[in-house]
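K.L.:
Sequence first, predicted model second:
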Amino acid sequence: MTPETDPPFRRIAAELRRRITEGELAAGERVPSTRRIAEEWGVALATATKVLTTLSLEGLVESRPRVGTVVAPGVRTPGPVREQGRHRGQGRHPARTPGEPPARASRRTDHAPLPAPGPEQETGPESQPESDQELTRARIVRAAVEIVDAEGLTALSMRGVAARLGVAAMSPYRYVGSKEELLLLMADSAFGEAAYPATAPEGWRAQLELSARTLWSLFRRHPWLAQLGSLTRPLLLPNLMVHAEWALSALDGRGLDARTMLDVHVLVYGYVEGIAANLEREAQAEAASGLSEDEWMDRQAPAFRAITTSPRYPVFSRLVQSIEGGYDLDLDTLFEFGLRSLLDGLTDLVEGRTQPPAGA
């Protein structure tokens, strides 16, 4: 084929390849997202996904969760086809007072280490290109998780998954009936990435802390998880129930009635999920605005100054102005503070010093 008759994805890939190899896009710099490619070149999202997949297989780009697709480190000229390793759990800068310099605090993205996927997750041989492997449900789920980790839930489509895997658009439907079913499989796979020790730590509180931190680490790794369910319409997933069973076992045998045990479990889970929901919301806001947290806060500086100098909000103004360097909202720190406070409040109830509230 000549360049004029090449498929659109090849022509677009060639242009982005040129920008990378000629230095217009440097190592670590973001390349256009699938949505930007679709808008700029007037192609479908599936075609745009195929563009980035092609460049990834050439070793020119790689996906980074909550960042997007970036030029791979050390790229000079197109190299042999290979599969790039994927980076996980990159933390974002904490929110800060507008006009203040960015905080230099180290961000932890996982409170508990997560084990490598087990054999049942079918990671497959790393040296074999995806296009040469047999299509399986596990491969489809893994590809979908990689897309959503990098670009958010709005980027997920069955066609996009097919394009990433280099198969026909309808092929995934032989293994997964719908996008909705795929989301459930993705969530179950993600919740199954962490396991609990065979011997539980001593005491109900230590067990609940381990449960909450394990869930937080999974939400940190896959922020979209917190967007899928609700407390009133929970996800009925086997691997999510493993976390519920661990939490309920921590409360078992302490004289609590069944309703109170379930209420405590839902309260703790709801707290973790509620804080985690802000991870994906921030990612969505950054994608929509094109501004990082720091950049967005800087643009709010005039409005923020108007509030902090107004006599209508004396307590807020005094508190903010009393903190040297401004107030940094760090979700990891807030999570730990809230978990400690929540469990402090539950101690008397769980240890039998108070009775459950009426109606519980």
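P.N.:
Everything's here; your move.
K.L.:
CA atoms for contacts and neighbours, from now on please.
P.N.:
Fine.
K.L.:
got the end-to-end distance for stretch 39-50?
P.N.:
In stretch 39-50, first residue to last residue: 15 Å (CA to CA, to the nearest Å).
K.L.:
what are the ranges of the strands in this structure?
P.N.:
Applying DSSP state E to the chain gives strands spanning 61-64, 68-71.
K.L.:
The first one - contacts with which helices or strands?
P.N.:
When contacts are defined as 3 or more CA pairs under 8 Å, 6 or more residues apart in numbering; DSSP states H and E, strand 61-64 sits against helix 45-57, strand 68-71, helix 137-151.
K.L.:
swap in the last one?
P.N.:
Judged by 3+ CA pairs under 8 Å, 6+ apart, strand 68-71 is in contact with strand 61-64, helix 137-151.
K.L.:
okay, these, which one's buried deepest?
P.N.:
With neighbours defined as mean count of other CA atoms under 10 Å, these peak in mean count at strand 61-64, which reaches a mean of 25.
K.L.:
can you list the strands of the chain in a markdown table and add distance to residue 181?
P.N.:
Converted to a markdown table, the strands of the chain look like this (distance: least, CA to CA, whole Å):
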| stretch | distance to residue 181 |
| --- | --- |
| strand 61-64 | 24 |
| strand 68-71 | 25 |
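K.L.:
putting a second one here so we can go through both:
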Amino acid sequence: MTPLIRSLRRAWPLAQIDALVFRGTAGVLEGNPDLNRLIVVPEHSSKQVRLRELRQLWNRYDLSLSCLPSDRARIYGWSASRRHLGMLAADESAAKMLLMNDAVRFDDMNTHTVSMGLQLADLAGITRYSEVVPPTAGGGLPPGIEKAFVVLHPFPKFNYKMWTEAGWSALEQVLQDKGYQVLLTGSNEAEEVAYCQRLAVKSGALCLAGKLSLAQTADLLRGAKLFVGPDTVVTHLAAACGIPTVALFGPSNPVKWGPWPTGHNKIDSPWQLVGSARHSNVMLLQGSGDCVPCRLEGCDRHLASWSRCLQEMPAARVINAALDML
């Protein structure tokens, strides 16, 4: 939603612009220059707590925008201001409009998530600005960086978005042979840290998994010569930071979720449903197969499932893409 927030700021430079988010998700907006305040609420709470939240929001704003087609987002928006713009899912009843002054139909298939959010800028009657704004902690680089570096983010949240450990090891070795220091990023989840540490031991890479916040990771990415990662939030941050980015895609729909390239100002998604491509600073590598992208949870259709289109992606293909971007 940061392009929408930027559009609001450009339209009304003196406005008070606040964002309401669930606890645990605010890191992606840390240091955002277009926001005055972050309002953080629990994702799960009692009715009493939610009523208190609504009372605190009641009519505090001139305009509210609910950026998801959910009842809870709409209720927050309805309570916060007299003018409320939002989204309706394709199968939702028009009765939901009782909570909104105007709405756009949410498209989860053929409209990029950036373009989807910017349709609310159209409803508000303001100019679109499609720049994705990464967070910042305002700090320097972590210790241990000794020369020009590349960043790899090998571990996504779900197995069905994961490439192979052998592939990452081969990529690390080639990049080191080219004279780059390889840094591995990841969350503080134990399995993810262990995976990155294992890769680091094999290659001598610097493991930063569990050591950086999302905003600190974005600060690190701004200085990188290259980033390679799967369909995960850090890959989107890398693209937004303007560095050469290789994104590995399998089951996910790139039309909707492909990383938004720096300087892409068109309304339509830069990506097609099927096929690899490069736009600006982003190379999207899609796995092969007639079923790709299935838009499902791996070949076995559950969160722990793997995806053959990624598991069978050759290391040479990713290495060549990375070298091309360098």
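P.N.:
Here it is on my side, so go on. Just so we're clear, the structure is a prediction, and the values are computed from it rather than from any experiment.
K.L.:
Superposed, what's their TM-score?
P.N.:
The TM-score (TM-score structural alignment, normalised by the length of structure 2) is 0.26; 152 aligned residues with a CA RMSD of 6.9 Å.
K.L.:
thinking again about what came up before, reformat the helices and strands packed on strand 68-71 of structure 1 as JSON lines; add distance to residue 158 of structure 1.
P.N.:
Output for those, formatted as JSON lines (distance: least, CA to CA, whole Å):
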{"stretch": "strand 61-64", "distance to residue 158 of structure 1": "19"}
{"stretch": "helix 137-151", "distance to residue 158 of structure 1": "8"}
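K.L.:
Which among these is found nearest to residue 241 of structure 1?
P.N.:
helix 137-151 (19.5 Å; CA to CA).
K.L.:
And that closest one, what does it pack against?
P.N.:
Other helices and strands packing on helix 137-151 of structure 1, by 3+ CA pairs under 8 Å, 6+ apart, are strand 61-64, strand 68-71, helix 158-165, helix 179-191.
K.L.:
Also compute the angle for the third one relative to helix 137-151, please.
P.N.:
Relative orientation of helix 158-165 of structure 1 versus helix 137-151 (axes from the mean of the first three to the mean of the last three CA atoms, to 10 degrees): 100 degrees.
K.L.:
for the last one, same thing?
P.N.:
Helix 179-191 of structure 1 and helix 137-151 meet at an angle of 80 degrees, taking the same axes, to 10 degrees as the criterion.
K.L.:
Which residues in helix 179-191 of structure 1 does the neighbour count mark as buried?
P.N.:
Burial within helix 179-191 of structure 1, assessed by neighbour count using 16 or more other CA atoms under 10 Å, is assigned to 182-191.
K.L.:
in a strand, that's where residue 183 of structure 2 is, yeah?
P.N.:
Yes: the assignment for residue 183 of structure 2 by DSSP: H, G, I helix; E, B strand; the rest coil puts it in a strand.
K.L.:
So what's the residue count around it?
P.N.:
Neighbours of residue 183 of structure 2 under the rule other CA atoms under 10 Å: 24.
K.L.:
how close does it get to residue 56 of structure 2?
P.N.:
Relative to residue 56 of structure 2, residue 183 of structure 2 is positioned 44 Å away (CA to CA).
K.L.:
now swap in residue 320 of structure 2 and tell me
P.N.:
From residue 320 of structure 2 to residue 56 of structure 2 the distance is 54 Å (CA to CA).
K.L.:
Residue 257 of structure 2 is in contact with residue 115, isn't it?
P.N.:
No: Residue 257 of structure 2 is beyond contact range of residue 115, at 10.8 Å (criterion: CA atoms under 8 Å).
K.L.:
hmm, back to that, do you know which of the helices and strands packed on helix 137-151 of structure 1 lies nearest residue 285 of structure 1?
P.N.:
Of all those, strand 68-71 sits nearest to residue 285 of structure 1, with 13.8 Å by CA to CA.
K.L.:
Quick one: name whatever helix or strand follows the one helix or strand residue 75 of structure 2 maps to.
P.N.:
Assessed by DSSP states H and E, residue 75 of structure 2 sits inside helix 71-80. Next helix or strand after helix 71-80 of structure 2 toward the C-terminus (DSSP H and E): strand 81-89.
K.L.:
tell me which strands and helices that next one is in contact with?
P.N.:
Applying 3+ CA pairs under 8 Å, 6+ apart, one finds that strand 81-89 of structure 2 contacts strand 61-65, helix 71-80, strand 102-106, helix 113-124.
K.L.:
any idea which helix is longest in structure 1?
P.N.:
Across structure 1, the longest stretch assigned as helix under DSSP state H is helix 258-289.
K.L.:
relative orientation of that one and helix 137-151 in degrees?
P.N.:
60 degrees.
K.L.:
TSV for the helices and strands packed on helix 137-151 of structure 1, including distance to residue 48 of structure 1?
P.N.:
Formatted as TSV, these follow (distance: least, CA to CA, whole Å):
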stretch	distance to residue 48 of structure 1
strand 61-64	14
strand 68-71	12
helix 158-165	8
helix 179-191	19
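K.L.:
And those: which comes nearest residue 288 of structure 1?
P.N.:
Across those, residue 288 of structure 1 has its closest neighbour in strand 68-71 (13.1 Å, CA to CA).
K.L.:
List the buried residues in the longest helix of structure 1.
P.N.:
Under the neighbour-count criterion of 16+ other CA under 10 Å, helix 258-289 of structure 1 has 260-262, 264-266, 268-269, 271-273, 275-284, 286-287 buried.
K.L.:
which ones are touching the closest residue to residue 204 of structure 1 other than its chain neighbours?
P.N.:
Leaving out its chain neighbours, the residue that sits closest to residue 204 of structure 1 by CA to CA, 6 or more residues apart in numbering is residue 250, at 4.7 Å. Going by CA atoms under 8 Å, 6 or more residues apart in numbering, residue 250 of structure 1 touches 203-205, 207-208.
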